[in-house]
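Asker: sequence-free structure coming up:
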């Protein structure tokens, strides 16, 4: 499965007007890893690849996907969302209180549009009691850590277990979840890539990559990989009334597809 580069973004200040743009980042620090897959990045029309999922040939309604962005405080979740949706970055830090929302529009073809509803969830412990509400009906997840902060990486296991326990698909399996190591532009790395590689495989993430919200490196590509996984799930569940359900505290934990 190849990584794609999103060509349409939402302009929040012009009533969600779509505008086409090109990704000029030629230097890719680290491609998303997954079993039995070639490491490559291709630049082509998203429509050609989306059709590879063999969705129904009829004109389809607009698809709405909810993605939750979680992780420890200060790992760069809000900056990542801002870079992805608005193509901008601010050095000013302002902690998220509860949850922030963003919307991104992706035009797949003349008849197909994807709406990404991004939930930027606060990482402070005092907000964790609300996560069951925030996770409800999520189709995908990003768990982020700071490459210069080892504790933020160790805590990703806590976040993954929390998501798997509270939000599952109809078959009881976990929703597609990406592991992102942010701030790869900083020199003071504290986590070895081999440790991250082993961790993502052991804990049922669909893939991982290093990102830089500051420079925009792998921001679009990592999210497109997650979108592809959610579309795959959508295709599998297209005849079901809903994609995910909110599970109980003792729900059975099952493995999901590998998306190889």
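Answerer: Sure, I can see it. All figures in this text were calculated on a predicted structure; none of them were measured in a lab.
Asker: going forward, measure contacts and count neighbours with C-alpha atoms only.
Answerer: Fine.
Asker: contacting residues around stretch 106-123?
Answerer: For stretch 106-123, the external contacting residues (CA atoms under 8 Å, 6 or more residues apart in numbering) are 6-10, 18, 46-47, 50, 59-73, 77-78, 81, 95-105, 134.
Asker: Structure two is appended below for comparative analysis:
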């Protein structure tokens, strides 16, 4: 999938990057949007924002509004507010940091409480390059993470923002899954409408800012 002109899109999806400080959320976003890593990386304060327009494998294009949220506890009230109307999330942990994995449950709970009820979430284990260089550095086994993702109905990827491994796939597989979920939801809504219920369309083309 490649970039299109920003004005050419059919769907607008709000995506959030969520997880502990230091797991590499900003690096993942920079690598996906700019193709490079941040020159002077610092911890995100509050939220940062970027957009990318992506063609879907099933046809049509989606403009992704991607919000990079701070992982520090003191910014929780700010970041939680930005989960509102998010239809997708990358829930990120560091494969070399077991604590970042253990704490995923609290981030997942925040997402469920503040984002859209049918939010699509992808669990992302970042920094796999460190485990490739030194197998003992990897503290979160892939099968354990896969089970956690399956138990909570999430997609799963392992990535490296440094080597670009599976970064594009993580974002764009999430966008594709959101489209599939929304298509099923809209189909069900049309069926309800045919039975006399009122259909309220959501996620229309050019629906404006979604934060």
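Answerer: That came through, no problem. For clarity, every value in this text was computed on a predicted model and none was experimentally measured.
Asker: Need the TM-score from the superposition.
Answerer: After superposition, the two chains reach a TM-score (TM-score structural alignment, normalised by the length of structure 2) of 0.80; 185 aligned residues with a CA RMSD of 2.2 Å.
Asker: show me the contacts for the residue nearest the centre of structure 1.
Answerer: Centroid-nearest residue in structure 1, with CA atoms, centre = their mean: residue 142, separated by 4.1 Å. Counting by CA under 8 Å, 6+ apart, residue 142 of structure 1 makes contact with 67, 68, 69, 70, 177, 178, 179, 180.
Asker: Would you mind finding the match for it in structure 2?
Answerer: Residue pairing (TM-score structural alignment): residue 142 of structure 1 is matched to residue 90 of structure 2.
Asker: Run a quick neighbour tally on the equivalent of residue 95 of structure 1 over in structure 2.
Answerer: Aligned by TM-score structural alignment, residue 95 of structure 1 pairs with residue 43 of structure 2. If you count neighbours by other CA atoms under 10 Å, residue 43 of structure 2 ends up with 14.
Asker: Please verify my assumption that residue 43 of structure 2 contacts residue 21.
Answerer: Yes: here residue 43 of structure 2 reaches residue 21: they are 7.0 Å apart, a contact under CA atoms under 8 Å.
Asker: measure residue 222 of structure 1 to residue 71 of structure 1 for me?
Answerer: According to CA to CA, to the nearest Å, residue 222 of structure 1 stands 16 Å off from residue 71 of structure 1.
Asker: sec struct for residue 84 of structure 1, please.
Answerer: Per DSSP: H, G, I helix; E, B strand; the rest coil, the local secondary structure of residue 84 of structure 1 is helix.
Asker: Residue 201 of structure 1 now?
Answerer: Under three-state DSSP, residue 201 of structure 1 falls in the helix class.
Asker: Let me see the ranges of the helices in the stretch 1-150 of structure 1.
Answerer: In the stretch 1-150 of structure 1, the segments counted as helices under DSSP state H, counting those that start in this stretch are 46-50, 77-86, 131-135, 150-154.
Asker: elements contacting the third one?
Answerer: Think helix 131-135 of structure 1. helix 156-166 (3 or more CA pairs under 8 Å, 6 or more residues apart in numbering; DSSP states H and E).
Asker: Provide the aligned range in structure 2 for the helix it packs on.
Answerer: Helix 156-166 of structure 1 maps onto residues 104-114 of structure 2, going by TM-score structural alignment.
Asker: Mean per-residue distance, the matching stretch versus structure 1.
Answerer: By mean CA distance after the TM-score superposition for structure 1, the fitted stretch 104-114 of structure 2 averages 1.1 Å away from its aligned residues in structure 1.
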